[in-house]
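Colleague: here is a sequence together with a model predicted from it:
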Amino acid sequence: MKALGIYGGSFDPIHLGHLLLAETAREELGLEKVIFVPAAQSPMKTHRPYISNPDRVALIRLAIRENPAFAFSEVELKREPPSYTVDTLSFFRQAYPGHDLFLLMGQDSLNTITGWHHFQQLFSLATLAVGVRPGFPPQLPPELEAYRTPSARSKGIVFFHNPEVAISSSAIRERLRTGKSVRYWLEPEVLKYILANNLYIE
């Protein structure tokens, strides 16, 4: 059965760390495609995105355009916030009934997942695929042990290698705000768009 990776986040802005995680997951998990899903408003964050939704979508388009295995969806941007992952997975489950779904995330997201909206339902909709950084063994919170292996209520949890890249969207925003270089942190066309439109300057 074909497999899709669902990769949600603020992508504010999308950077090379996001792309590396997605490409590594695609290769290691045998995913046909990875779909980037920008959130309108993450319920885990107290602030809205720093730039407009059209600008974030434009940056994602530029970042992924040369990889035919990457796509994006505006499904969360078309719903009223906050963006709940369980609703997004339900959408993709209906849209791709013949595919296995993998929800891509980092270890930090896994550690907070029990605080997500209806988190138990996530496991029945998709396999959780967790990127693990070099030198850090996979860690599964005790309360998630019951979901580790596939069962009637869980698609299971798998781990893949997440290359160590010390890049974050917050650090990029701060460097742009203070006039520092973010060259090699972003796809060149993404950086061009940001500078041409004076994004993240204020």
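Modeller: Received the coordinates, thanks.
Colleague: when you work out contacts or count neighbours from here on, use the C-alpha atoms and nothing else.
Modeller: Noted.
Colleague: from residue 201, how far out is the most far-flung residue of the chain relative to its centre?
Modeller: Taking Cα atoms, centre = their mean, the residue of the chain most remote from its mean C-alpha position is residue 179, at 27.2 Å. Per Cα to Cα, to the nearest Å, residue 179 is found 8 Å from residue 201.
Colleague: following the lengthiest helix in the chain, which helix or strand shows up next?
Modeller: Taking DSSP state H as the criterion, the chain has its longest helix at helix 16-29. Next helix or strand after helix 16-29 toward the C-terminus (DSSP states H and E): strand 33-38.
Colleague: pasting the second one now:
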Amino acid sequence: MKIGLYFGSFNPIHIGHLVIANQMVENSDLDQIWFVVTPHNPFKKKSTLLDNHQRLEMVYLATKDYDTLKESDIEFNLPQPNYTVNTLAYLTEKYPDKDFSLIMGEDNLKSFHKWKNYQVILDNHHIYVYPRISTGTIETQFDNHAKIHHVEAPIMEISSTLIRNSIKAGKNIKPLLPEHVWAYLDDMNFYR
């Protein structure tokens, strides 16, 4: 089984995440997409994150009605800060019957050469890339690479930051969130 790993803080998960994941599974050879909720991204302030399990719950609520999308807390028990290369090694050992690939936006591919042990990742895993509006260029070493696959998907300019700021400002952002996630956020008074 081919699993695409979609890493993120998902603070909160929104319809843009679901659209991208669904496009990936429907328009590639991936069988499932696992939303890997990251407990702490070294590039983000930890103070802005909701509790790990609250974010995992939102991902569960957003994906529970889809057979091909699922939540994953695999990084919760790995040493922090964690790096993608370590998570991939752990998953490959834990699930030897599954073939793990990465899902990333074009913006991340542009900085992929700066990732810890990026060459190890590329040697052992495929990468599925979706379009993003961003500046900069993709390293020439990644042009026409056999393990990097560009998948057509709508360009989603929805961000979790926009959602958090809009909620704080009292704006109605309900259409940007899966119904169950909106109900959970509203009930818990998150981001207000």
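Modeller: Yes, it's here. These figures come from a predicted structure and were not determined experimentally.
Colleague: TM between them?
Modeller: Scored against TM-score structural alignment, normalised by the length of structure 2, the superposed chains reach a TM-score of 0.91; 190 aligned residues with a Cα RMSD of 1.9 Å.
Colleague: picking up where we left off before, next one: the longest helix of structure 1 to chain centre, how far?
Modeller: Distance, stretch centre to chain centre, for helix 16-29 of structure 1: 10 Å (Cα atoms, centre = their mean, to the nearest Å).
Colleague: ok, now stretch 18-34 of structure 1?
Modeller: 11 Å.
Colleague: now do the strands in structure 1.
Modeller: Using DSSP state E, the strands of structure 1 run over 2-9, 33-38, 70-72, 99-106, 127-132, 157-161.
Colleague: tell me what the second one is packed against?
Modeller: If I follow you right, that is strand 33-38 of structure 1. strand 2-9, helix 16-29, strand 70-72 (3 or more Cα pairs under 8 Å, 6 or more residues apart in numbering; DSSP states H and E).
Colleague: distance from that strand to structure 2 after superposition?
Modeller: On the superposed models, the aligned residues of structure 2 are on average 0.7 Å from strand 33-38 of structure 1, with distances taken as mean Cα distance after the TM-score superposition for structure 1.
Colleague: likewise the third one?
Modeller: Superposing on structure 2 and averaging over aligned pairs (mean Cα distance after the TM-score superposition for structure 1), strand 70-72 of structure 1 comes out at 1.4 Å.
Colleague: other residues contacting that strand?
Modeller: 33, 34, 35, 36, 37, 60, 61, 64 (Cα atoms under 8 Å, 6 or more residues apart in numbering).
Colleague: what stretch of structure 2 does it fall on?
Modeller: Under TM-score structural alignment, strand 70-72 of structure 1 corresponds to residues 69-71 of structure 2.
Colleague: just how off-centre is that stretch within its chain?
Modeller: 11 Å.
Colleague: buried sites along it?
Modeller: 69, 70, 71 (16 or more other Cα atoms under 10 Å).
Colleague: go on, stretch 13-24 of structure 2?
Modeller: Buried, per 16+ other Cα under 10 Å, within stretch 13-24 of structure 2: 13, 14, 15, 16, 17, 18, 20, 21, 22, 24.
Colleague: what number of residues are in the vicinity of residue 82 of structure 2?
Modeller: 17 (other Cα atoms under 10 Å).
Colleague: swap in residue 168 of structure 2?
Modeller: Residue 168 of structure 2: 12 surrounding residues under other Cα under 10 Å.
Colleague: could you measure from it over to residue 92 of structure 2?
Modeller: Distance check for residue 168 of structure 2 against residue 92 of structure 2: by Cα to Cα, it reads 40 Å.
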